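Visitor: Below is the sequence, then the predicted model.
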Amino acid sequence: MSTDPNDKAAVEKRLWKELDDARFGMLGLMNAHQHFQPMTAFAEPEGGQVWFFTRDDTDLAKSASGGAEAMLIVQSKDQEFQACIGGVLSTARDTARIDKYWNPIVAAWFPDGKDDPALTLLRLDVRDAELWISKGGPVRFAWEVAKANLTDSPPDLGDKAHVKLA
């Protein structure tokens, strides 16, 4: 899927589509000296939010309880799209969203179900994103690398875009 990096609406639409398709990303706090962690993302483009289930005793939940700068790293399954999404991470006990996104995979982490006292949600209010959009998959990648080595010029592997989301 080709996306013009200068078309803000197209870039933003692609970001939300890829996040919804990938469903997983690496979430971490800025300046927290904690490693990023794999999390299942539930995107709400209309509100500029991404939601995650977690337990209230995790490092992320403890650090985000008052709001904290965070980043979510996402890569498409075909590896032709990568994004780093920045925003503010906070905790919430939102029963409507728990009901909306509850599924058998989430349930596996919470033996007491939706009423598990440790269940909490993390909400990422997105601010901006940096995106890398590759062209043509592995064949194009190999061609561009070979061409670059023969011509002493950098490979043309795609585009980079920055989009403000809030």
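Guide: Here it is on my side, so go on. Not measured: the values here are computed from a predicted model.
Visitor: Please make it C-alpha for all contacts and neighbour counts, starting now.
Guide: Will do.
Visitor: D94 touches L121, doesn't it?
Guide: Yes - with contact defined as CA atoms under 8 Å, D94 reaches L121; the gap is 7.2 Å.
Visitor: Give me the more crowded residue out of those two.
Guide: Just comparing D94 and L121: by other CA atoms under 10 Å the higher neighbour count belongs to L121, 20 against 13.
Visitor: where does the more buried one land in three-state SS?
Guide: Following DSSP: H, G, I helix; E, B strand; the rest coil, we place L121 in the strand state.
Visitor: hold the first one in mind and look at this next one:
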Amino acid sequence: MANLEKFHENPQKQLLEELQDAMCVMLGSTDEEEHMQPMTPQIDTDENVIYFYSDRFSELGKTIAVNPGTVHLCHISKDYQACVKGRLTAHHDKATIDKFWDQKVAAWYPEGKDDKELMMLKFVPHDAAIWASDANPLTFMYEMAKANIKHEEPELGEMKTVDL
């Protein structure tokens, strides 16, 4: 269950915490013809920036290399959802590659940190729409039954937009 107290007090911090725990998010492209794709976020909480290891020869990598810009990032879990808008650019800092490098990342790049396919993407969030719920399964069933009886929408959580 999402912590609604955090949702009200510091939704920006909660969003970064949620993304840090995410195995992957869906990341968009500046080319509207391309589909979003699953990517593993690397959260820099000091800068409030999200990095992604990518492939410079992939559709996304090639697009962002020549056309950086505004994209959407989507995160969905059982009780927390977010759509984040921000600027996505290629990022060429070796220190960033080193900072987040681990065995899971290494599995994708056989030649290591100097793999010719490796590129970093930098996502600077601008704003987000977020939804959170602290409803347990019993509350969910109750709210659904009540909504059907009273012909109204169930009360299962909250939504807000925030600047980041």
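Guide: Perfect, I can see it now. Remember, it's a predicted structure, so these values are computed and weren't measured experimentally.
Visitor: Quantify their similarity with the TM-score.
Guide: Superposed pair, TM-score by TM-score structural alignment, normalised by the length of the second structure: 0.91. Supporting alignment: 161 aligned residues with a CA RMSD of 1.6 Å.
Visitor: where exactly do the helices run in the second structure?
Guide: In the second structure, the segments counted as helices under DSSP state H are 4-9, 11-21, 59-66, 94-100, 103-106, 137-150.
Visitor: Quick one: closest of those helices to D31 of the second structure.
Guide: Proximity to D31 of the second structure (CA to CA) singles out helix 59-66 among those, at 6.9 Å.
Visitor: Make CSV out of the helices of the second structure and add distance to I43 of the second structure.
Guide: Below are these laid out as CSV (distance: least, CA to CA, whole Å):
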stretch, distance to I43 of the second structure
helix 4-9, 19
helix 11-21, 6
helix 59-66, 19
helix 94-100, 9
helix 103-106, 14
helix 137-150, 31
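Visitor: Can you tell me how far the residue of the second structure positioned farthest from its centre is from L156 of the second structure?
Guide: Using CA atoms, centre = their mean, the residue of the second structure lying farthest from its centre is I149. It sits 36.5 Å away. The spacing between I149 of the second structure and L156 of the second structure, counted by CA to CA, to the nearest Å, is 16 Å.
Visitor: Equivalent analysis for H8 of the second structure, please.
Guide: H8 of the second structure sits 16 Å away from L156 of the second structure, going by CA to CA.
Visitor: Please apply the same query to K94 of the second structure.
Guide: For K94 of the second structure, the distance to L156 of the second structure (CA to CA) stands at 44 Å.
Visitor: Looking at those two, which has the bigger crowd around it?
Guide: L156 (17 against 12).
Visitor: Under the alignment, what does the more buried one map to in the first structure?
Guide: By TM-score structural alignment, L156 of the second structure lines up with L157 in the first structure.
Visitor: hang on, isn't that match packed against P138?
Guide: No - L157 of the first structure is not in contact with P138 according to CA under 8 Å; the separation is 10.2 Å.
Visitor: Counterpart of A147 of the second structure over in the first structure?
Guide: Using TM-score structural alignment, the equivalent of A147 of the second structure in the first structure is A148.
Visitor: For its match, give me its contacts.
Guide: Going by CA atoms under 8 Å, 6 or more residues apart in numbering, A148 of the first structure touches P154, P155.
Visitor: roughly how far apart are the nearest residue to E130 of the first structure once chain neighbours are set aside and D57 of the first structure?
Guide: Excluding the flanking residues, the one nearest E130 of the first structure by CA to CA, 6 or more residues apart in numbering is H162, at 4.5 Å. H162 of the first structure sits 34 Å away from D57 of the first structure, going by CA to CA.
Visitor: okay, the two: which has more neighbours?
Guide: Neighbours around H162 of the first structure and D57, counted as other CA under 10 Å, are more numerous at H162. The numbers are 18 against 12.
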